[in-house]
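In: this one's sequence-less:
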């Protein structure tokens, strides 16, 4: 990582609407993997009998087309991607910078393990303002 404790960028998240039953997530994951799509991050949620999986992948357009061609409903949304050093206080610094700009976080999730970096996916109320707030942190 650079001298900064985090790196951030604009990204695209896919949301795939799936049946809430055994094997559905496994099938989706295997299907994408079989076609060379790497999943970097995901989060799941369920509703009455259905669910959705939000995905960060290495090739968003390819994954979207594959899922659409398989007959599943898929959507895309712009997100804020952040790689941050895995140490206490980093998330608070990032969220504090966004709060100072009066930005709301609609939802977010993370990926990674106990290593040096952790990946965050955040959906702020305004992506451009969020990018500016994080850029100002480096000044």
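Out: Alright, I've got the coordinates. In this text the structure is predicted, and so the values were computed from the model without any measurement.
In: From now on I want contacts and neighbour counts done on CA atoms only, so please keep to that.
Out: Fine.
In: quick one: contacts of stretch 95-108?
Out: With CA atoms under 8 Å, 6 or more residues apart in numbering as the contact definition, stretch 95-108 has outside contacts at 120, 121, 122, 123, 124, 125, 126, 129, 130, 133, 134, 137.
In: Within the helices and strands, which one has the first one?
Out: When elements are defined using DSSP states H and E, residue 120 is found to belong to strand 117-124.
In: Which neighbouring elements make contact with that strand?
Out: With contacts defined as 3 or more CA pairs under 8 Å, 6 or more residues apart in numbering; DSSP states H and E, strand 117-124 has these neighbours: strand 73-85, strand 105-111.
In: still on that earlier bit, now the contacts of stretch 95-108 in JSON lines, with distance to residue 97?
Out: Listed next are these as JSON lines, based on distance: CA to CA, whole Å:
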{"residue": "120", "distance to residue 97": "15"}
{"residue": "121", "distance to residue 97": "16"}
{"residue": "122", "distance to residue 97": "13"}
{"residue": "123", "distance to residue 97": "14"}
{"residue": "124", "distance to residue 97": "12"}
{"residue": "125", "distance to residue 97": "14"}
{"residue": "126", "distance to residue 97": "13"}
{"residue": "129", "distance to residue 97": "10"}
{"residue": "130", "distance to residue 97": "8"}
{"residue": "133", "distance to residue 97": "6"}
{"residue": "134", "distance to residue 97": "7"}
{"residue": "137", "distance to residue 97": "7"}
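In: can you pick the most crowded of the residues you listed?
Out: residue 130 (28 neighbours; other CA atoms under 10 Å).
In: And here is the other one:
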């Protein structure tokens, strides 16, 4: 039983995300390195597109990690580093884009289209029900037969 638990613990420990940060990128100041890792985990690799630059081995991700560390060493705040990268690469560089008009439009359009489609379906069903007629009474059927017999 202990062997199974040890094997499971080892699998869990080794099964986590492999960080692509190279030893030559690591800053000597642990506080700056921790800030760099936090920022890097929030930035999208432009090559992989579904990974943070901290997890990606792509050369562009390495360049972005180095750039983040350079900006931090230059004295930029965490938000200043993010603002710099957004100004340079656009909102797409953020794994969680900021709530702005562009992102509201992007995420709100499907909901608006769904509501619009629902209104159209309701309107069409309402018109179809309005076009349904009641059956003719016996007097109306006799009158209809009389009128059609006259025309023939």
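Out: Received it, and whenever you're ready, just let me know what you need. Values in this document were obtained by computation on a predicted structure and should not be read as measured data.
In: Can you calculate the TM-score here?
Out: Aligned and superposed, the two chains score 0.26 in TM-score terms (TM-score structural alignment, normalised by the length of structure 1); 69 aligned residues with a CA RMSD of 5.2 Å.
In: Same list (the helices and strands packed on strand 117-124 of structure 1) but as JSON lines, adding distance to residue 12 of structure 1 and mean neighbour count.
Out: Shown next, in JSON lines, are these (distance: least, CA to CA, whole Å; neighbours: other CA atoms under 10 Å):
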{"stretch": "strand 73-85", "distance to residue 12 of structure 1": "5", "mean neighbour count": "18"}
{"stretch": "strand 105-111", "distance to residue 12 of structure 1": "13", "mean neighbour count": "13"}
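In: Just after the longest helix that structure 2 contains, pick out the following helix or strand.
Out: Secondary structure of structure 2 per DSSP state H: the longest helix is helix 101-131. Sequence order places helix 138-151 as the next helix or strand after helix 101-131 of structure 2, per DSSP H and E.
In: So which bits of that following helix are buried?
Out: Within helix 138-151 of structure 2, no residue counts as buried by 16 or more other CA atoms under 10 Å.
In: ok, now stretch 13-22 of structure 1?
Out: 13, 14, 15, 16, 17, 18, 19, 20.
In: Report the inter-axis angle for the next helix or strand after the strand holding residue 120 of structure 1 versus strand 105-111.
Out: Sequence order places helix 127-137 as the next helix or strand after strand 117-124 of structure 1, per DSSP H and E. Relative orientation of helix 127-137 of structure 1 versus strand 105-111 (axes from the mean of the first three to the mean of the last three CA atoms, to 10 degrees): 60 degrees.
In: Show me what helix 127-137 of structure 1 is in contact with.
Out: If you take CA under 8 Å, 6+ apart as the criterion, helix 127-137 of structure 1 is touched by 8, 9, 10, 78, 79, 80, 94, 97, 98, 101, 103, 124.
In: try 7 Å this time
Out: Under the contact criterion CA atoms under 7 Å, 6 or more residues apart in numbering, helix 127-137 of structure 1 has outside partners 80, 97, 98, 101, 124.
In: Now flag whichever of those is closest to residue 65 of structure 1.
Out: Nearest to residue 65 of structure 1 among the contacts of helix 127-137 of structure 1, counting by CA to CA, is residue 80 at 22.2 Å.
In: for the closest one, what are its contacts?
Out: 9, 10, 11, 121, 122, 123, 127.
In: 10 Å instead?
Out: If you count contacts by CA atoms under 10 Å, 6 or more residues apart in numbering, residue 80 of structure 1 has them with 8-13, 108, 120-124, 126-128, 130-131.
In: returning to what we had before: kindly reformat the helices and strands packed on strand 117-124 of structure 1 as TSV and extend each row with distance to residue 56 of structure 1.
Out: Listed next are these as TSV, based on distance: least, CA to CA, whole Å:
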stretch	distance to residue 56 of structure 1
strand 73-85	9
strand 105-111	10
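In: which one of those lies closest to residue 65 of structure 1?
Out: strand 73-85 (9.0 Å).
In: The closest one to strand 105-111, inter-axis angle?
Out: Angle, strand 73-85 of structure 1 to strand 105-111, by the same axes, to 10 degrees: 70 degrees.
In: For the helix or strand following strand 73-85 of structure 1, which residues meet the burial criterion?
Out: Note on strand 73-85 of structure 1: by DSSP H and E, the next helix or strand toward the C-terminus is helix 90-100. In terms of neighbour count (16+ other CA under 10 Å), helix 90-100 of structure 1 has its buried residues at 91, 94, 95, 97, 98.
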